[in-house]
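J.: Pasted the sequence and its predicted model underneath.
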Amino acid sequence: MAVDGVHLLEHIQTPAIVVARGQVVFANAAAKTLLGAHILGQDVRIAIRDPRAVAVILGEGGGNAKVSGLSVGSSVWEVDCKVLGVGERLVTLYDLSVQVSTARAHADFVANASHELRTPLATVLGYVETLMNPKAGGDETTRERFLNTIRHEALRMQSLISDLMSLSRIEAVKHEVPSEKIEMVALAREVAGEFRSENSVAVSANCDVAVVLGDRGQLAQVMRNLMDNALKYGRKEAPVQVALEATPTGWLLVTVHDDGDGIAPEHLPRLTERFYRADTSRSRAAGGTGLGLSIVKHIVERHRGRFDIASRQGAGTTASMMLPLRKD
């Protein structure tokens, strides 16, 4: 390969190697970072330990192959081989991990959403068919019980569709930094007032005013979701504690604490995954869609903040978010 070509390859970010007579004779910085500096002078079958990739590289006409695990176990790479001359090959490596992960997440999301909708829909259809039977439909007690179940399942589907639409709207604007001035102490107290008919929600703050740049509707949704969760899973006689703390470092810490049973440690890393539930039966009975914390995480990330959940079994759960305070 010409010297100018080698010089050019050295400065591209895509991993590239040149193979001559089965040995690696050149590797740019990106390739050395990926495969290790020791690959220079090494047999390509040892440098890239994948039979499909090796078959393409050592074959007659070049080509490409998709391989797994070149960087980490879950990574996916495309190996592209071009024939430069007799026994000489240019091999470039393209990381497909993000695309593959996104496609897998999309497929999982569609499958989960379909399952979540199919279950209540099947219940509704089953009860409707029963009510259409004159014997069952003519009994007032049975009819009322079945209609209450149908209403519950219909409301559950309505909530799920509403949350799915919320996620879609949030993802559509996730790269747009919100710029409206939002006073969070007043917002927290306003949202807490929506739950007066249920267990009380106590709001405290170390400041009178805490202004962030944000989307008021989305931040209200975050507060609403976190308070609603705390009320569902906390002890009935214990109020939910909401605290806002403006820190000297320019952040606003918002915590929502309940005195419920807590969450087992193995569930904590997955709580913000779509449709993940630590307690499936209890969540569905309480009307949960499995999307609330995923929505919270997406909104907080859009606001350039951080979200976390801490819990200890028997000692309750604390959801916390950090938002950057507006600089005057």
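T.: Yep, it's here. Numbers count the residues shown, from 1 in each chain.

J.: contacts, neighbours, all on C-alpha from now
T.: Noted.

J.: how close does the residue positioned nearest the centre of the chain get to His106?
T.: Centre of the chain computed as the mean C-alpha position; nearest residue by C-alpha atoms, centre = their mean is Glu273, 5.0 Å away. Distance from Glu273 to His106, counting by C-alpha to C-alpha, to the nearest Å: 13 Å.

J.: Give the full set of residues in contact with the residue lying closest to the residue nearest to the centre of the chain once chain neighbours are set aside.
T.: Using C-alpha to C-alpha, 6 or more residues apart in numbering and skipping residues adjacent in sequence, the residue nearest Glu273 is Ser294, 5.8 Å away. Contacts for Ser294 (C-alpha atoms under 8 Å, 6 or more residues apart in numbering) come out as 271-274.

J.: adding another structure so you can compare the two:
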Amino acid sequence: MADTGGAEQRSTAQAVVIRLWNSRWLLAAGIVAVLTVYGFADMSGYVVLLACAVLLFAAAMLPASVARQSAEDAAAIEAGGLQQLSGEYLAAAVADPLIIFDRTATIVHANAAAFAAFGGIAPGISLSLKFRAPEMQALLDSILSGAAASDVVDYTEKLPVERAYRVSASSVGHGTDLYVLVFKDQSEARRIDRMRADFIANASHELRTPLASISGFIETLRGPARNDPAAREQFLQIMQNQTGRMARLIDDLLSLSRLEMKPYLKPGTEVDLRQTLDSVIDSLGPLARENGVAIERDFAEGPLDVPGDRDELFQVFENLLENACKYGQSGGRVVVTIAHRDDGPEPGIDVTIRDFGPGIPEEHIPRITERFYRVDVENSRTQKGTGLGLSIVKHILTRHNARLSIKSEVGNGAAFTVHLPAH
């Protein structure tokens, strides 16, 4: 407490001195005026000038001493504050897993994030036994041997789930014989990079296939089929189909890109689901008739409004209904249901599109919304699918704070349900 009071008094004194320094010219002028007016006029001018010079010199020296004292006080306050913080408190404030160990690679302390990430770690446990990966052993050897003051490696934890970390190691302080490991989780960044690489590879493959076909047909038309009208007509039709497929793929890629650039959709306008689904069913009527599928409606009574963007929700239901008509055509019918949901924590509306086709094997359901993922590649291409429809559906629903659930049984069709919030 005495130190604090002294610091406060020094701060007050410093403020006074600074105010005097800021008014130094006015003070000098005042002194000269007083000397001149009140009886010191007979004094030598050199004496007056000497007095002013002394005053100005003292004022010039004061700021330097004040600055030095201020810096010393700040350093003392900072040192006192840091001394009151223990290493345990500092480690707890770090969000990443952090482990402090000694020269024998024995754990001295681990924060809560480290316990949550790795489990089974406690003071006294050997790091060499806990992390047996070669890269971790090399990191510990490098730091403990003094070969490097700090070092960084990439480490992958396999269990209970695979996580990728960038691990940095360094000494703590000077002469403490303590060292620290900090684990920066890179799993999400690695997943995004892998997904981006897969996306580019898949998109390139999807575009290369029709381009190769078109190139081959052009070569044939310029050679063996040059004078064969029937073959020329057949090849031109195939080329038209392939260019149409590439155009659909590019449109879907652009749709995905636009969706990813848009922020989360805040509820604003209301969308009438009854009217929207009626429009979707009417627009896909010719496709349903072409595939021999009857579309049935089962809509709940009353208002069926949800917050959202009508065009985007139209795209969601159009994708789902089109898939049901194409891939579930063997069932002969598709049922579109709108129902109120009152059993959850928040009220909402569920839209279910159910077909009675061959269904989807259970192992495919978790991955069916991935980009370019197909249950049956040949059937999908026959139906002019791009492999991006359900990925677009997922992105739109995420923007609407909604979700998609899929239930299917092989031989009994599939049901895709969109769960939309009512407010």
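T.: Cool, the structure landed. Remember, it's a predicted structure, so these values are computed and weren't measured experimentally.

J.: about what we covered before: keep only the contacts of Ser294 of structure 1 that stay in contact in structure 2.
T.: Compared against structure 2 with both residues aligned by TM-score structural alignment, their matches' C-alpha atoms under 8 Å, these retain 272-274.

J.: quick one: the helices in the stretch 301-423 of structure 2?
T.: Taking DSSP state H, counting those that start in this stretch, the helices of the stretch 301-423 of structure 2 run over residues 310-327, 377-382, 389-399.

J.: closest one to Gly357 of structure 2 among these?
T.: Nearest of the helices of the stretch 301-423 of structure 2 to Gly357 of structure 2, taken as C-alpha to C-alpha: helix 310-327 at 6.8 Å.

J.: can you give me how far that closest one is from the chain middle?
T.: Computed by C-alpha atoms, centre = their mean, to the nearest Å, the chain-centroid distance of helix 310-327 of structure 2 equals 28 Å.

J.: now stretch 301-318 of structure 2
T.: 28 Å.

J.: Can you give the contact residues for it?
T.: Residues contacting stretch 301-318 of structure 2 (C-alpha under 8 Å, 6+ apart): 265-274, 276-277, 280, 284, 349, 392-393, 396-397, 400, 420-423.

J.: just the buried members of these?
T.: Applying a neighbour-count criterion of 16 or more other C-alpha atoms under 10 Å, the buried members of the contacts of stretch 301-318 of structure 2 are 271, 273-274, 276-277, 280, 284, 349, 392-393, 396-397, 400, 420-422.

J.: Return the closest of those with respect to Asn241 of structure 2.
T.: Leu284 (20.1 Å).

J.: okay but that closest one is in contact with Glu322, surely?
T.: Yes - assessed by C-alpha atoms under 8 Å, Leu284 of structure 2 is found in contact with Glu322 at 7.1 Å.

J.: re the thing from before, map the residue nearest to the centre of structure 1 onto structure 2.
T.: Alignment note (TM-score structural alignment): Glu273 of structure 1 maps to Glu370 of structure 2.

J.: I'd say its match and Val393 touch.
T.: No - contact criterion C-alpha under 8 Å: Glu370 of structure 2 and Val393 do not qualify, at 10.6 Å.

J.: returning to what we had before: so which of the helices of the stretch 301-423 of structure 2 is nearest Gly87 of structure 2?
T.: Using C-alpha to C-alpha, the nearest of the helices of the stretch 301-423 of structure 2 to Gly87 of structure 2 is helix 389-399, at 42.1 Å.

J.: which SS state does Glu176 of structure 1 fall under?
T.: coil (DSSP: H, G, I helix; E, B strand; the rest coil).

J.: Leaving out chain neighbours, which residue sits closest to it?
T.: Arg302 is the one closest to Glu176 of structure 1 (C-alpha to C-alpha, 6+ apart), at 7.5 Å.

J.: these two touch, right, the one you found and Val177?
T.: Yes - counting by C-alpha under 8 Å, Arg302 of structure 1 does reach Val177; the two are 6.6 Å apart.

J.: circling back to that earlier point, which residues touch the match of Glu273 of structure 1?
T.: By C-alpha under 8 Å, 6+ apart, the neighbours of Glu370 of structure 2 are 388, 390-391.

J.: Now with 10 Å, please.
T.: Neighbouring residues of Glu370 of structure 2 by C-alpha atoms under 10 Å, 6 or more residues apart in numbering: 195, 199, 387-392, 394.

J.: Make a ChimeraX selection of whichever of those residues turn out to be buried.
T.: Provided next is the ChimeraX selection string for whichever of the contacts of Glu370 of structure 2 are buried by 16+ other C-alpha under 10 Å:
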select :387,388,389,390,391,392,394
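
J.: Quick check: the farthest pair among the contacts of Glu370 of structure 2?
T.: Met195 and Gly389 (17.1 Å).

J.: those helices in the stretch 151-300 of structure 2, which residues are they?
T.: Under DSSP H, counting those that start in this stretch, the stretch 151-300 of structure 2 gives helices at 187-222, 229-261, 273-283, 285-290.

J.: Turn the ones you listed into a markdown table, including distance to Leu181 of structure 2.
T.: Converted to a markdown table, these look like this (distance: least, C-alpha to C-alpha, whole Å):
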| stretch | distance to Leu181 of structure 2 |
| --- | --- |
| helix 187-222 | 18 |
| helix 229-261 | 36 |
| helix 273-283 | 55 |
| helix 285-290 | 61 |
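
J.: Pull the number of nearby residues for Leu268 of structure 1.
T.: 14 (other C-alpha atoms under 10 Å).

J.: measure stretch 125-136 of structure 2 end to end?
T.: 15 Å.

J.: Would you mind pulling the contact partners of it?
T.: Residues from elsewhere that reach stretch 125-136 of structure 2, judged by C-alpha under 10 Å, 6+ apart: 99, 101-102, 104-108, 118, 120-121, 137, 140-142, 152-157, 167.

J.: Among those, filter down to the buried ones and hand me the PyMOL syntax, if you would.
T.: Buried subset of the contacts of stretch 125-136 of structure 2, written as a PyMOL selection, criterion 16+ other C-alpha under 10 Å:
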select buried, resi 99+101+102+105+106+107+108+121+140+142+152+155+156+167
